[in-house]
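> have a look at this fold, sequence not included:
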């Protein structure tokens, strides 16, 4: 596997509560020992944090469209089946993919332990956007999954600069007072095209809040919600269908907004 080191500076401050660099490195080592699917690169935040990302060139374009992919809690940028499917299939449909490693907590950490890492994730998202622009991206989209979707929503509600669309997969609405996971407020404030996809048997804080998310997004004329029937949060049954929904929506949304 080719290993290119890219450094992207950012000026954003992030949470003092850091993740688990040792777990991130273990994932990075395992990923780089596997046969190449794309290119492993290292990005860096303005605070000096270095993290792995996996880049796949678009097959039918000059990488002018780049999608940044954010994995779920306790995951990594080549997590199977969904993240790998997204990052390898979207490039067949004109979108180069940049799947990034989000901050992790220790093994066995509860979901709520990830909430304070939103600030650290924000710095990584900025580094990914900077890198996409550096390689010539004219349009940047985001696809987030689970906690990755919540982290993307937090970012885009505050700063949507340089992002043209956001697909949120299994976007949770935690019962928490922590500022970083006020999902309904984030959805209400996002004016970008927003695809809200969830599974029929998803996490309770996804399925039970679907109607609330629709209400939060009602002022956004380009908000759409889709339920994937016959599957749960892992999407092991219908992940090809889910990925098709994402690239079809991106193609339609970008085309309509260019007219």
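Right, received. Where do you want to start? Because the structure is a prediction, the values reported are computed rather than measured.
> from here on, contacts and neighbour counts on C-alpha atoms
OK.
> which stretches in this structure count as helices?
Assigned by DSSP state H, the chain shows helices spanning 21-32, 82-89, 118-134, 147-158, 183-189, 204-207, 210-216, 239-258.
> comparing the ones you listed, which comes out most buried?
Greatest average neighbour count among these goes to helix 147-158 (a mean of 25), per mean count of other Cα atoms under 10 Å.
> gap between that helix and the chain center?
8 Å (Cα atoms, centre = their mean, to the nearest Å).
> now do it against helix 118-134, angle only.
80 degrees (axes from the mean of the first three to the mean of the last three Cα atoms, to 10 degrees).
> which helices and strands does helix 147-158 pack with?
Contacts defined by 3 or more Cα pairs under 8 Å, 6 or more residues apart in numbering; DSSP states H and E place helix 147-158 against strand 65-70, helix 118-134, strand 139-145, strand 165-169, helix 183-189.
> and residue 82, which of these is closest to it?
strand 139-145 (8.9 Å; Cα to Cα).
> just the buried positions in stretch 53-66, please.
53, 54, 55, 56, 57, 58, 63, 64, 65, 66 (16 or more other Cα atoms under 10 Å).
> try this one next to it:
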């Protein structure tokens, strides 16, 4: 074993001192990097969803893609022409929150199937109400012991103008969709909303006083900004035929359905029918419920809108799908 000489020890100590001085100079001259200086990427879930949808449809269904504009903003629409020689009108479809215009539940089956039954379809993009990718707001306690969050909730409760989030923006998009259908030669329009999209469609028909058309609500859902009871009261103001197609799965669903039916019974004009159907039994015949749903919606539109002379009549054996049995 070799002995470590005194010269070797001194050389090692000298090198250690040089390295230490170099590290001190580097740490003193380098700027301090804080967490706020690190660039952050905010997620945009809706833009990502819509971009993926456009990419998927561009291969075989590029002709369905429409770019509409409302209030200076562009948004996506998916349009399908009626596939018969006797078109009856156009159905505007509003998807639910955090969805898209080709959502696999309800929206896609209806927009693809109804054109075979003389109705064109136009599904439009609805902005997200919020929630996902939204920064968390930390409640700041004031000197009086209350928080900013508590004050905002109190102000919201005190507001007399209960509206849905992005309501004006969605209404402008519906107006733009109607204008597009008229440009394409369809004079009759019906509205269909799914979940929160049904809430927008209901509010639109009530606020605009729409008549001589039709409204379809599929599994309507309220939001935190508008309670179920408040949303149901809009039905009292409706002046057009309405189909309320819901699933009675929970006590909340049953209570909300009773509130909507009570509001419908208080309408001054009872000539426009309000039909409420518990769709839960329909799911027994079809796991997805798409076929029964399509037949319900088609039958409702046929019976409650102005019909031109259709060459294809409803089969006799299917009529039970469109009417509630008086013995039920």
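Received the coordinates, thanks. Keep in mind that this is a model prediction, so the values were computed, not measured.
> tabulate the helices of the first structure (CSV), appending distance to residue 99 of the first structure.
Converted to CSV, those look like this (distance: least, Cα to Cα, whole Å):
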stretch, distance to residue 99 of the first structure
helix 21-32, 12
helix 82-89, 7
helix 118-134, 9
helix 147-158, 11
helix 183-189, 22
helix 204-207, 23
helix 210-216, 26
helix 239-258, 14
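> what do we get in the first structure for residue 52 of the second structure?
When the first structure is aligned by TM-score structural alignment, residue 52 of the second structure is paired with residue 30.
> ok, residue 72 of the second structure next?
Checking TM-score structural alignment: residue 72 of the second structure goes with residue 48.
> just to revisit the earlier point, of the helices and strands packed on helix 147-158 of the first structure, which is nearest residue 89 of the first structure?
Using Cα to Cα, these put strand 65-70 closest to residue 89 of the first structure, at 11.4 Å.
> angle of the closest one against helix 82-89?
170 degrees.
> which other helices and strands contact strand 65-70 of the first structure?
helix 82-89, strand 96-100, helix 118-134, strand 139-145, helix 147-158.
> just tell me which of the ones you listed ends up closest to residue 202 of the first structure.
Closest among those, using Cα to Cα: strand 139-145, at 11.9 Å.
> so how far does the closest one sit from its counterpart in the second structure?
Its aligned residues in the second structure lie a mean 0.5 Å from strand 139-145 of the first structure after superposition (mean Cα distance after the TM-score superposition for the first structure).
> tell me how far that strand lies from the chain's centre.
For strand 139-145 of the first structure - counting by Cα atoms, centre = their mean - the centre lies 6 Å from the chain centre.
> against the second structure, where does that strand fall?
Under TM-score structural alignment, the match for strand 139-145 of the first structure is residues 188-194.
> just stretch 116-125 of the first structure next, same as before
Using TM-score structural alignment, stretch 116-125 of the first structure pairs with 165-174 in the second structure.
> next: stretch 69-83 of the first structure.
With TM-score structural alignment as the criterion, stretch 69-83 of the first structure aligns to 93-107.
> what does stretch 194-212 of the second structure rub up against?
Residues outside stretch 194-212 of the second structure that contact it (Cα atoms under 8 Å, 6 or more residues apart in numbering): 93-97, 106-107, 126, 164, 167, 170-171, 191-193, 215-223, 231, 234-235, 237-240, 305.
> how far off centre is it?
With Cα atoms, centre = their mean, you get 13 Å for stretch 194-212 of the second structure.
> before we move on, what about stretch 36-54 of the first structure?
For stretch 36-54 of the first structure, the distance to the chain centre is 15 Å (Cα atoms, centre = their mean).
> buried ones in it?
Buried, per 16+ other Cα under 10 Å, within stretch 36-54 of the first structure: 37-46, 50-54.
> just the endpoints, please. Distance across that stretch?
Taking Cα to Cα, to the nearest Å, stretch 36-54 of the first structure runs 10 Å from one end to the other.
> got it, and stretch 178-186 of the first structure?
By Cα to Cα, one end of stretch 178-186 of the first structure lies 13 Å from the other end.
> please apply the same query to stretch 165-174 of the first structure.
Distance between the boundary residues of stretch 165-174 of the first structure (Cα to Cα) amounts to 23 Å.
> how about stretch 135-147 of the first structure?
27 Å.
> so residue 75 of the second structure sits against residue 69, correct?
Yes. Using Cα atoms under 8 Å, residue 75 of the second structure is in contact with residue 69, at 6.1 Å.
> if we ignore the residues flanking it in sequence, what's nearest residue 283 of the second structure?
Leaving aside its sequence neighbours, residue 283 of the second structure sits nearest to residue 289 (Cα to Cα, 6 or more residues apart in numbering; 4.8 Å).
> map the one you found across to the first structure for me.
In the first structure, residue 289 of the second structure lands on residue 238 (TM-score structural alignment).
> can you check residue 258 of the second structure too?
So, by TM-score structural alignment, residue 258 of the second structure is matched to residue 211.
> now its match: how far from residue 147 of the first structure?
19 Å.
> next: residue 216 of the first structure.
19 Å.
> hmm, back to that, how close does the match of residue 258 of the second structure sit to residue 191 of the first structure?
From residue 211 of the first structure to residue 191 of the first structure the distance is 18 Å (Cα to Cα).
> residue 10 of the second structure: how many residues sit nearby?
Residue 10 of the second structure has 10 neighbours, counted by other Cα atoms under 10 Å.
> the host helix or strand of it maps to which residues in the first structure?
Following DSSP states H and E, one finds residue 10 of the second structure within helix 6-29. Using TM-score structural alignment, none of the residues of the first structure align to helix 6-29 of the second structure.
> other SSEs contacting that helix?
Secondary elements touching helix 6-29 of the second structure (3+ Cα pairs under 8 Å, 6+ apart): none.
> regarding the second structure, what is its longest strand?
Determined from DSSP state E, the single longest strand within the second structure is strand 73-80.
> surely residue 128 of the second structure is in contact with residue 47?
No. In this structure residue 128 of the second structure lies outside contact range of residue 47 using Cα under 8 Å: 10.2 Å.
> now do the closest residue to residue 261 of the second structure other than its chain neighbours against residue 213 of the second structure, distance only.
Counting by Cα to Cα, 6+ apart, residue 276 is the residue found nearest to residue 261 of the second structure once chain neighbours are left out, at 7.4 Å. Applying Cα to Cα, the value for residue 276 of the second structure to residue 213 of the second structure is 17 Å.
> now do residue 181 of the second structure
For residue 181 of the second structure, the distance to residue 213 of the second structure - Cα to Cα - is 14 Å.
> burial measure for residue 209 of the first structure, as a count.
So residue 209 of the first structure, with other Cα under 10 Å, has 16 neighbours.
> and for the one 10 residues further on?
In terms of burial, residue 219 of the first structure registers 14 neighbours under the definition other Cα under 10 Å.
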